[in-house]
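Trainee: Below are the sequence and a predicted model for it; my questions follow.
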Amino acid sequence: MPAPRFLQLSDVAEVLNISANQVYALVRRGDIPAVKIGGRGQWRVESSELEKYIERLYTETKQFIDTHPFGEEAEVSGSEDVRS
């Protein structure tokens, strides 16, 4: 069976390993595009939009790491400070 096109906020929360309230906040801020469906106005996130959001997070994280190096050098110098 193919993966569903639209996900409930609880499904998105499970994928991202965060609470449904956190997902709702991301939707309300516009970080994750979503639509309201049905008479009760239940939120749904398209699977492809969730994947785009995750890719944006990877890109933003890489850019942050590239501009704020904290790799082995920082760990080594930090450990030397502890020993002295």
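Mentor: All right, it came through fine. Residues are numbered from 1 along each chain as shown.

Trainee: For the rest of this, base every contact and every neighbour count on C-alpha atoms.
Mentor: OK.

Trainee: Phe70 - that's part of a strand, no?
Mentor: No. Secondary structure of Phe70 (DSSP: H, G, I helix; E, B strand; the rest coil): coil, not part of a strand.

Trainee: Relative to Leu26, how far out is it?
Mentor: The spacing between Phe70 and Leu26, counted by Cα to Cα, to the nearest Å, is 28 Å.

Trainee: Glu46 now?
Mentor: Glu46 sits 14 Å away from Leu26, going by Cα to Cα.

Trainee: Please identify which of the two sits among more neighbours.
Mentor: Legend: neighbour count by other Cα atoms under 10 Å for Glu46 and Leu26, higher for Glu46 (18 against 14).

Trainee: another one to put next to it:
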Amino acid sequence: MAQVADELNVKQSLVQGLIRTGELRAFQVGGRGLWRIGRQDVEDYIEQAYRRTAERIVAGDLQDEGGAEDPPRGRAQIRGP
């Protein structure tokens, strides 16, 4: 879970929330709080996030969190076709 939080540049608690709401698929190993998130599940989440963002832009409903004019800086992956 920490690796996914690091990759998405978010807090681990946000990743836990995404799992809890079903936005990010994960499975629990052994019932002792060990969670695993598959690579494809992370990729699927990122792809869905891009789609939702594009839909919000088209709808004129995109608001920055803190009033920033530019998108947040951090690690981003550039994807090809």
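Mentor: Done, it's in. In this text, all values refer to a predicted model and were calculated from it rather than measured experimentally.

Trainee: Give me the TM-score for this pair.
Mentor: Aligned and superposed, the two chains score 0.70 in TM-score terms (TM-score structural alignment, normalised by the length of structure 2); 62 aligned residues with a Cα RMSD of 1.7 Å.

Trainee: neighbours of the counterpart of Lys52 of structure 1 in structure 2, just the number please.
Mentor: Mapped onto structure 2 by TM-score structural alignment, Lys52 of structure 1 lines up with Asp44. Residues lying near Asp44 of structure 2 (other Cα under 10 Å) number 15.

Trainee: mean shift between the helix or strand Asp44 of structure 2 falls within and structure 1?
Mentor: If you go by DSSP states H and E, Asp44 of structure 2 is part of helix 39-59. Compared with structure 1 after fitting, helix 39-59 of structure 2 deviates on average by 0.5 Å (mean Cα distance after the TM-score superposition for structure 1).

Trainee: Buried ones in that helix, by neighbour count?
Mentor: Of the residues in helix 39-59 of structure 2, 42, 45 count as buried by neighbour count, 16 or more other Cα atoms under 10 Å.

Trainee: hmm, who's touching that helix?
Mentor: Residues from elsewhere that reach helix 39-59 of structure 2 (Cα atoms under 8 Å, 6 or more residues apart in numbering): 4, 23-26, 62.

Trainee: just those now: which is nearest Arg32 of structure 2?
Mentor: Ala26 (14.3 Å; Cα to Cα).

Trainee: how far away is the closest residue in space to that closest one that isn't next to it in sequence from Glu55 of structure 2?
Mentor: Once flanking residues are discounted, Ala26 of structure 2 sits nearest to Ile37: 4.5 Å by Cα to Cα, 6 or more residues apart in numbering. Using Cα to Cα, Ile37 of structure 2 is found at 26 Å from Glu55 of structure 2.

Trainee: go on, Leu18 of structure 2?
Mentor: As judged by Cα to Cα, Leu18 of structure 2 and Glu55 of structure 2 stand 20 Å apart.
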